[in-house]
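Asker: coords please:
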Amino acid sequence: MQHLQLGQEVNAKFSWKPLTNNGVTFINNGATHDSGYTPQNFKMIVNNSISGNVVQITYDNLQHSSYGDQKITKIIAIVHDVVKKAQTGNVDFWNNPFNRFWYEEISDITIDYHFYLANGQEVNFDPKLSDAWITAGSLNSGGGRTEAVKLESAGKAYGFYKSSVTAHNGNELYADGSNERNTTESAFGKGIIVPIPQGEWWDNPATGLRSKNAYYGAGVFKVEGKGVSLHYKVYGKPNQWESIWANLDTTMPKSNSGIVTPTIHYHHTNVALGLEINLIS
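Answerer: I've put the predicted structure just below:
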């Protein structure tokens, strides 16, 4: 079952600390992508690709996040190893961690998230006690480019039933084919493989992962241990580095109300044992 909840934290206290001055500029309240999310934000302008740590972001005074019966009151995020693909790259962050971040003209960016209880103890996601699932959504693919996210900490990636996004070697989630209406191919030269669901568009910014069709562009990580490290990446043509919305969410996409816990089905074949996660609707 899902025991990790990351809620809307509109009253979060937000601070950030540069960890390098090499090739990066920080602008307080300079976010330009959907900056109406929250009044507090900052923009990171990346002038050169950066190896190592770039900035530490602290989200404090959290009131709507928990793991089991324990309240999560603080998140510390370490941004590191950023690869730009144009003259300059941009990354926007907001004080509400639920709003995640946007990155533009950047092919790779990794963020290590650490979660803390009120007593200052770091949360340890122990699968023997309580499961913790993090959903990666809005993974667009088309026009010669494909968005991906890879779990680099302990845990495992899974795909949702009938999603265009599948789990690949190394716990990486992305769509092999296109999942866009008016584009022809993914970064891997493939068109639509899994049919796009009818009705509400799956990548609706107004409803996010609460949309009944959001599963089509999403996958999920079962995370373990202390800290969650996510490597966000874009595969594709050099001229297709658009603005990317990256998310950190614990909502399970579903076709009805409430969070739905995925059921894991084991399929035996002559070659290997496959894992598939089905949505319960």
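
Asker: switch to C-alpha atoms for all contacts and neighbour counts from now on
Answerer: OK.

Asker: Residue 88 is in contact with residue 82, isn't it?
Answerer: No: between residue 88 and residue 82 there is no contact, the gap being 11.6 Å when judged by Cα atoms under 8 Å.

Asker: More neighbours: which of those two?
Answerer: Between residue 88 and residue 82, residue 82 has the larger neighbour count (other Cα atoms under 10 Å), namely 23 against 16.

Asker: quick one: secondary structure of the more buried one?
Answerer: Remark: residue 82 carries the secondary structure label strand [criterion: DSSP: H, G, I helix; E, B strand; the rest coil].

Asker: compare with the first, here's sequence two:
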Amino acid sequence: MKQYQDAKQAISSINNSNLDSAIRNAQSTNGVKLIDDGTRNVTVDVNNYATKKAEIERDNKQQADSINSQVQQYKSDLQNYLNKINNNSSVVSSNEIIQNLTLANEWDAKVSYQVTGNNIKQSSQTIKTGDSTYSHVIDIPQGKQITVTSFSSDNPQTFKVTATFTGLKNSSYQGRKITKLVEVYTITPNTSAKGNAVAIYSDPTNGFSEFSSKVNVSYEFYYEDGSKVNFEKGTAYLALGSLNNYQNGQDHYEYAKVISGGKALGLAGSSVSVHNGNVLYSTYPNTARESEYGADSHYNTNPQHSPNFDKYYGWDTGWLNSKAFYGSGLVSLEGSKYTFEVGVGGEKHFTTDELRNDLPANFLWYNMATVIPRTDIQKPKLTVHYHHTNVELQQPEAVHYHLDSSKKYS
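Answerer: So this is what the prediction gives:
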């Protein structure tokens, strides 16, 4: 009986403190995910309890050492990441994003327009596989086509266009189908403009082109039952791409400004960053080399390029390009209506009509995606697994005996 009591006492004193301390350390470290793999049950007896106790304590120590080592390395990696993004809370890496919004190509969408303005000219062009429009090619599958409709004024004026897209088939939020999108455009001419225009694509993911203008646009999405989509914070993002800068933020830099319904975010390692809390653009040239400007160009022939310019040169060819993040920013959507402004900055530096009207200074193509471009810089993550062990001591076997009544015992 004493051997059993000794075993029971030994089992009750198994050392779990080092493991529990490591778990608390991981729990208190922001960004660490802890997974309890459950409790392992071990049965021992009076003959092997000491060996099993030693094994369990070794396992506890090995788990504790591993958890502490992983947490220490994670903290170091996290600090290196924060140093790379200058501890900027407006910068995120692509692996941080939880995306519940899908806006895929809508080749078969129908779109109707309402225009408010004076003598606004309207014309349409059908685009098929391999066709180009406004200096760029859209990748259209065989057998599909879209329409681009332009609205222009020969004299500079502010006018409005409401575009209503219906029959959407490939868009959803949190698994619920989105079938309708209403976009309201306000097109305001640049001060140097001789006329201004906007061209809108029937596939909303292909965005729009603007000429000699800045464009204010609001988006409202609708479900099949006609109710508005209301985006929850941290669940829906738009990637805004092809934000070019050609000369030190002066002659031509393209920007996107969040007015309401969202928050501007920079992507880790991108040339595009957040300015004044809600404006996305690249501070320095991120698009062309000096040799591409031309000897008689009005662009700066010796600009200070964006960091890693040569590493990511050639990024501006679409969302499938692995370097696309370099000219992109993000908007985190919240609420039922998102309003933003896009345009070309630096107009105050245009000194002649030739410069004011020379492309690309007064032209911008805007497009969006919900596939977040992968950043080279990734925020470190850590998932820690652990388990505890429960020990059950077998009861000693009872000793059975009987007395022979025919015998006398003394």
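
Asker: what's the TM-score for these two chains?
Answerer: Overlay of the two chains. TM-score (TM-score structural alignment, normalised by the length of the first structure): 0.80; 252 aligned residues with a Cα RMSD of 2.9 Å.

Asker: For residue 95 of the first structure, which non-adjacent residue is closest in space?
Answerer: Nearest residue to residue 95 of the first structure, sequence neighbours excluded (Cα to Cα, 6 or more residues apart in numbering): residue 14, at 4.9 Å.

Asker: Aligned to the one you found, what sits in the second structure?
Answerer: Taking TM-score structural alignment as the criterion, the aligned counterpart of residue 14 of the first structure in the second structure is residue 111.

Asker: Quick check: residue 380 of the second structure touching residue 79?
Answerer: No: proximity of residue 380 of the second structure to residue 79 does not meet the contact threshold set by Cα under 8 Å, at 9.5 Å.

Asker: any residues touching the strand or helix carrying the residue nearest to residue 95 of the first structure, and which ones?
Answerer: Element membership of residue 14 of the first structure [criterion: DSSP states H and E] is strand 13-18. Outside of strand 13-18 of the first structure, the residues within contact range by Cα atoms under 8 Å, 6 or more residues apart in numbering are 40, 54-62, 94-96.

Asker: Now do the match of residue 14 of the first structure against residue 183 of the second structure, distance only.
Answerer: 10 Å (Cα to Cα, to the nearest Å).

Asker: Equivalent analysis for residue 52 of the second structure, please.
Answerer: From residue 52 of the second structure over to residue 183 of the second structure the distance is 69 Å, taken as Cα to Cα.

Asker: Against which helices or strands is the next helix or strand after the strand holding residue 14 of the first structure packed?
Answerer: Downstream of strand 13-18 of the first structure, the first helix or strand assigned by DSSP H and E is strand 24-28. Counting by 3 or more Cα pairs under 8 Å, 6 or more residues apart in numbering; DSSP states H and E, the packing neighbours recorded for strand 24-28 of the first structure are strand 41-46.

Asker: From the contact counts, what lies against the helix or strand following the strand it packs on?
Answerer: Past strand 41-46 of the first structure, heading to the C-terminal end, the next element that is a helix or strand (DSSP H and E) is strand 50-60. Packing partners of strand 50-60 of the first structure (3+ Cα pairs under 8 Å, 6+ apart): strand 13-18, strand 70-84.

Asker: Not counting its neighbours along the chain, what's nearest the counterpart of residue 218 of the second structure in the first structure?
Answerer: If you follow residue 218 of the second structure across to the first structure using TM-score structural alignment, you land on residue 112. In space, residue 112 of the first structure comes closest to residue 229 once its chain neighbours are excluded; the distance is 4.2 Å by Cα to Cα, 6+ apart.

Asker: Next, the contact list for the residue lying closest to residue 158 of the second structure once chain neighbours are set aside, please.
Answerer: With Cα to Cα, 6+ apart as the measure, residue 188 is the residue that lies nearest to residue 158 of the second structure, at 4.5 Å, once sequence neighbours are left out. Contacts for residue 188 of the second structure were tallied using Cα under 8 Å, 6+ apart; they are 157-159, 196, 213-215.

Asker: Residue 66 of the first structure now?
Answerer: Residue 66 of the first structure sits next to 3-6, 72 when contact means Cα under 8 Å, 6+ apart.

Asker: Next: residue 160 of the first structure.
Answerer: Applying Cα under 8 Å, 6+ apart, we find residue 160 of the first structure in contact with 166, 215-216, 218-220, 276-279.

Asker: Swap in 6 Å and give it another go.
Answerer: The neighbourhood of residue 160 of the first structure, defined by Cα atoms under 6 Å, 6 or more residues apart in numbering, consists of 219, 277-278.

Asker: Now go through these and say which are in strands.
Answerer: Secondary structure assignment (DSSP state E) places 219, 277-278 from the contacts of residue 160 of the first structure within strands.

Asker: if we can go back for a sec, give the equivalent position in the first structure for the residue nearest to residue 158 of the second structure.
Answerer: Matched across to the first structure, residue 188 of the second structure falls on residue 82, judged by TM-score structural alignment.

Asker: Next one: that match from residue 242 of the first structure, what distance?
Answerer: For residue 82 of the first structure, the distance to residue 242 of the first structure - Cα to Cα - is 16 Å.

Asker: circling back: closest to residue 306 of the second structure among the contacts of residue 188 of the second structure?
Answerer: residue 214 (24.4 Å; Cα to Cα).

Asker: quick revisit: going by distance to residue 26 of the first structure, which of the contacts of strand 13-18 of the first structure wins?
Answerer: residue 55 (9.4 Å).
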